[in-house]
Every structure is written in C-alpha cells, then in structure tokens.
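Novice: Show me how the following folds:
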Amino acid sequence: MSFFLETLFGGLMAGMLYALVALGFVLIFKASGVFNFAQGAMVLFAALAMARFSEWIPQWFGIGSALVANVLAFLMAGLCMVLIAWLVERLALRYLVNQEGATLLMATLGISYFLDGLGQTIFGSNIYQINIGMPKDPVFILEQAFEGGLLINKEDLYAALIAAVLVATLSVFFQKTATGRALRAVADDHQAALSIGIPLNRIWVIVWSVAGVVALVAGMIWGSKLGVQFSLATVALRALPVLILGGLTSVPGAIIGGLIIGVGEKLSEVYLGPLVGGGIEIWFAYVLALVFLLVRPQGLFGEKIIDRV
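Specialist: You can find the predicted model right below:
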C-alpha cells in the first residue's frame, strides 16, 4: 500500500505541473477563442529570462543575497512577459479582431518562432540553471500510519503547492471578478464584446500578461527541475492531453485533466509497464486523449456545441 501511495502522490504532484502549463493555453483560448501555439515558447522565454537575470542582477547591483536576487529576477522576468503581451497586442492582435480562428492560430505560430529567436538572441542558447532554493532531498511522511513512512520528493511537493495556489487564484479571478467575466465575453464574440463597451485591446493585454506570468512560474519550476534549455519548449506538448481531457475553456478542467494525466502516467508505468516492456509513461497520455476525442471531444468540462439547422 505504501508503494502505491508513493506512486499516487508522485502522479498528483506531476499532474499539478501539467495543469500549470495547460492553464496558459486555457487563458488565451478563453480570451481569443484560439489555440495558442506560442505557449511553449513563452515558457522557454520566461525561464531563460529568470535564469539569466538571476545571474546578472548580483553582478549589476552587487547583491549578495540569493533570495533578493531571485525575487528581483522574477519581477524583471515578469515585466518582460508583460512587455511581450503589450507588443503582441500592439503589433498583431489588434489587426486581427473578429478574424477567422485559423488566422489567429497562424498568428500565434508566428509569435512562437519570434519568441524562440528573441530568447536566443537576448539570453543565449546554452543550458542554464535556476536555483530558487527549493530543497531537492526526499522526505518521509506518515511514518506513524505506514511502516517506514512514505517517501516524497520535497521539490515536487513545493512545486505542486505553488502550482495549486496559482491555479486556485486564477480560478477565483475568472469566476468572481468583472475582468474575468469580460474575458469570457470576449471569447464568445469579439464584436459583441466591443458593442457593449468591453475594451478588447486592454483585455487582450491583460490575458496575455497573465498567461505570461503563468508561463514564468511554469518555466521557473520546470527549469529548476530539468535545467533551462531549448527543449523546454516541448513541455507544452505534455499539456495537450490535459487540454483534451479537461476542455479548452475550463480552468477546473485543466486541474482535473492534469491530475488524471499525472496519476495515470505514473500508475500505468509502474503496474502496466512491465507487461508491455516499459515506456508506457511516454505515450499513455496521448492514447487516453485519443479515446476522449472519440467519445467526448469537448472534454470533461468543455462546453458541448450544438448546431441547430
């Protein structure tokens, strides 16, 4: 039982990180109604900014405290993501109001390539480390309930808690604030939102800024675990099955979908992997997503579209 629970907890913590990446896709889709191909590039760019600023700030200002340097690096990287959001709206999105979804999709694809090149030009293309002080040593918990306790990775635990707090905050933001309701209105119909006085340009800047901060937190956590390298952009691919399961328009769906994928990957690798020769963790999520596309294409929490003729 203890081994099963260790695997289950590991899956839940990995699932929260998947949900965090998927959340960026959901934010953009809720505001523009288009799948954002640039989310992976945003995660990479934000992680590069965080890693490089944490190196440069002590040199620029003579700061000896790693904590202060990391806080300033996070703020500067966040400012970079807000600036990118403003540029995206100013140079691209404002000219694509009420355009076809395919047009907006291609725009995000172009933004993705632009951010990849810009990040490499400004911050370099080497492999960098992000050290935000999260302990990497494992810890035993519930020693009184199970003999020997359960072995949990502290870094995974803290990362999952950070992701959970951010996801909960954004859920409240979308459901309880006027800006969150305006975002949903913009996603439904750009022209209708404009006609009732919703400032479309400002809404897009806000949502891309929030998605940029989410990408920064995701990049910071994944960069701390895996190192910051250009393959980090492919982390976004891990969020695709999460989106299919949870639904492209649902913040709670991103959470549930992430937990299902995280737990499913870990349990399938441990219990089914030996039966098929291993490696099931790599493709399990995509097979599950394919099944959902066949049975419930809108996802668990997505809105079912009914066309009346």
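
Novice: From here on, just use CA atoms for contacts and neighbour counts.
Specialist: OK.

Novice: how much space between I162 and L232?
Specialist: To L232, I162 is 19 Å away according to CA to CA, to the nearest Å.

Novice: so what's E89 closest to, chain neighbours aside?
Specialist: V205 (6.1 Å; CA to CA, 6 or more residues apart in numbering).

Novice: Here is the second sequence; please produce its structure so I can put it next to the first one:
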Amino acid sequence: MNPGFDWAALAEFSIVGLLSGGLLAMIALGFVLIYKGTGVINFAMGEFMMLGAYFFYTANVMWGLPLAVALVLSFAAVAVAAAVIERGVLRPLAGQPVISVLMATIGLASAIHGAVDAVWGGRNYELPSLLPRAPIILGDVLIPGKTLWSFLMAMAVIAGFVLYFRFSRTGVSMRAAASDPTTAYVLGIDVRATQRLTWIFAGVVGALAGIIVASTTSLSPAVGSAALGVLAIIILGGLDSIPGAIVAGLIVGMIESLTAGYLGGKVRDIVPYATVLVILLVRPYGLFGTRQIERL
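Specialist: Got it, this is the predicted structure:
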C-alpha cells in the first residue's frame, strides 16, 4: 500500500458517491416506469420534479400547512397533473410513431417550464430542510446527513414499488400490460388504466425527488435539470429495468463523486457519459435491459 495515498478520502468519495446514487436511481425509476408501461422516454420527468417542489413550497411555506399535509397535497396535485397529461396529450397519440410522442413530451416539458416561470417567477426560494443534516462520522470518513437520509428514503421508495409490482394485483396487471398489451387486453386488463396509473406513479416519484433536491439546494425552475443527468443512468442500466436503474444509479453516483474529488467538478459531468458509451459498445441494451430480437 502507498503510505502517501489518502485512503480515507477515497473511502469518503466512494461512500458519498454511492449514497448520492440512491437519489439518482429514484429519479431514474420514474423514467423506467413510463418506458416499461408505454415504451416512451418521458422528457418531461424533470418538470414533474419541479412541479412537486413548487406545489410543496406553496402548501408548506406560503400557506403554512403542516409538513405531512403539504407533502400529501403536493403528491396529489402532481398525480392529477400526470393523469390529465396522459389522458389529454399522450393517449390521443397512441399508435403514432414514437418520435411524435417523444416530441410531445419535449413540448410538454417546455410548456410546464414556462407555466411555472409565469406563476412563481424565476427567482430562488428556500424550502425547509426535510432531512437531518447532522453528519455521520466513521473514523476519518465524514458522511453528510442529508446524503445518507436521501439514500435511505430513495431505497425505501424503490423497494416499495418493487414489492407493489410483484405482489399486488394491480401491480401484476401493470406488469402484464407493459409486457404484452394485446394479450393483457384480451385477458380483461384495462391497459389504458394501467398506463394512466404508470404516469401517476412516475409523477409522484418525480415530485418526491424534486422536493428532496430543492430542500437540499434551493427551489428554482432549474430543479428539473437534475433529471437530464439521469439519462446516462437509464441508458446504462437498461430502459426497462428497475434493478438496472438501481445499479446504474449507484455506479454513476460513485463515478461522479470520484471524478469531482480527484479531477474537479468540470470533469464530473463528462466521465459518466464516457463510461456509459464504453459499456454500451459491449452491451447495447444496457446492463439489465431486455434484448430485443427482430426477425425479417
């Protein structure tokens, strides 16, 4: 071992990176849910995050409602918005080319972003801290409290969804509709209802992620930009794989932390995408993505 090497710093960067990856994995979960249910990448996921954070600010700070009530109202508001978007924007595009739906989500993101800027303005707001900030010290390693608790919350949310999809009747129906919509429809499953529920779940997940991000930094329309960095994660893990989102989130989180610690913040946003590119050359469908075989 190199006596001059700072092993404590390496351990701290690695642990903090893994813990930060938990929140990235939860954001990626929102992308994966919609892709599994509809086959579409939702480029408005960041706007769901932003809406959730602004709704929470309005309910908790402006209206003075208790924390729990503000959270419930924020989730409900985003759930309604997601259901309206699925019914009014996405469902009329059913059967259209995928590129048309992708462009619709991009246009939707721009519309929501503009509406938020018009209603709340573009300045920064401060949210109350939702997570304990007291650091955890393990020898020479210091772990920020907000990073640890955001990781635990993200893992709890992901585990809850996994159990729901595996054991609940509605969850099984959603998995069946996502796997083979035609067969599911023949068997009596309301495919449209499952797709609407998929959008609602993704919206609620995005809202929670947005509230966590805004409470640890600040609230502005830029909150939604955190979702753009998650594209590397869903591509790396596989567009339709929840386990892939978890593993890829942890990998990218650790890579970002190590590169920021040793190479500087400017390199932080480049290295994860370079890593994804190298891995995709070997595994084009990601680490856990479903391999699609087309017969001519």
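
Novice: still on that earlier bit, which residue in the second structure lines up with the residue nearest to E89 of the first structure?
Specialist: Using TM-score structural alignment as the criterion, V205 of the first structure maps onto R196 of the second structure.

Novice: Repeat that for G101 of the first structure.
Specialist: G101 of the first structure maps onto V98 in the second structure, by TM-score structural alignment.

Novice: quick one: the helix or strand where the match of V205 of the first structure lies to the first structure mean distance?
Specialist: Per DSSP states H and E, R196 of the second structure falls inside helix 191-216. Helix 191-216 of the second structure, aligned to the first structure and superposed, deviates on average by 1.1 Å (mean CA distance after the TM-score superposition for the first structure).

Novice: what's the average distance of the helix or strand just after that helix to the first structure?
Specialist: Next helix or strand after helix 191-216 of the second structure toward the C-terminus (DSSP H and E): helix 231-237. Average distance, helix 231-237 of the second structure versus aligned residues of the first structure after superposition (mean CA distance after the TM-score superposition for the first structure): 0.8 Å.

Novice: more crowded one of I162 and L232 of the first structure?
Specialist: Taking neighbours as other CA atoms under 10 Å, I162 of the first structure and L232 compare with L232 leading, 21 against 17.

Novice: which residue in the second structure lines up with that one?
Specialist: Per TM-score structural alignment, L232 of the first structure is aligned with V223.

Novice: looking at it, its match is touching I212, isn't it?
Specialist: No: using CA atoms under 8 Å, V223 of the second structure makes no contact with I212, being 10.2 Å away.

Novice: With adjacent residues omitted, what lies nearest to the match of L232 of the first structure?
Specialist: Closest to V223 of the second structure by CA to CA, 6+ apart is M50, at 5.7 Å.

Novice: where does that neighbour land in three-state SS?
Specialist: Following DSSP: H, G, I helix; E, B strand; the rest coil, M50 of the second structure is assigned to helix.

Novice: Could you pull up the residues touching it?
Specialist: When the contact criterion is CA atoms under 8 Å, 6 or more residues apart in numbering, the partners of M50 of the second structure are A207, G210, I211, S220, P221, A222, V223, G224.

Novice: just how off-centre is stretch 204-219 of the second structure within its chain?
Specialist: Centroid separation for stretch 204-219 of the second structure versus its chain: 10 Å, with CA atoms, centre = their mean, to the nearest Å.

Novice: picking that back up, contacts only, for the match of L232 of the first structure.
Specialist: G46, M49, M50, G210, V213, A214.

Novice: Kindly state which residue of the first structure is aligned to the first one.
Specialist: The alignment partner of G46 of the second structure in the first structure, by TM-score structural alignment, is G40.

Novice: can you check the fifth one too?
Specialist: Here V213 of the second structure is matched to W222 in the first structure, going by TM-score structural alignment.

Novice: element containing the closest residue to V213 of the first structure other than its chain neighbours?
Specialist: In space, and not counting its chain neighbours, V213 of the first structure is closest to G78: 5.9 Å by CA to CA, 6+ apart. G78 of the first structure belongs to helix 66-91 when elements are defined using DSSP H and E.

Novice: between that helix and helix 200-226, how many degrees?
Specialist: Following axes from the mean of the first three to the mean of the last three CA atoms, to 10 degrees, one obtains 140 degrees for the angle between helix 66-91 of the first structure and helix 200-226.

Novice: Buried residues, helix 66-91 of the first structure. List them.
Specialist: 66, 69-70, 72-74, 76-78, 80-82, 84-86, 88-89 (16 or more other CA atoms under 10 Å).

Novice: Starting from that helix, tell me the next helix or strand along the chain.
Specialist: Immediately after helix 66-91 of the first structure, counting by DSSP H and E, sits helix 101-123.

Novice: Flag every buried residue along that following helix.
Specialist: Buried, per 16+ other CA under 10 Å, within helix 101-123 of the first structure: L104, L105, A107, T108, L109, I111, S112, L115, D116, G119, F123.
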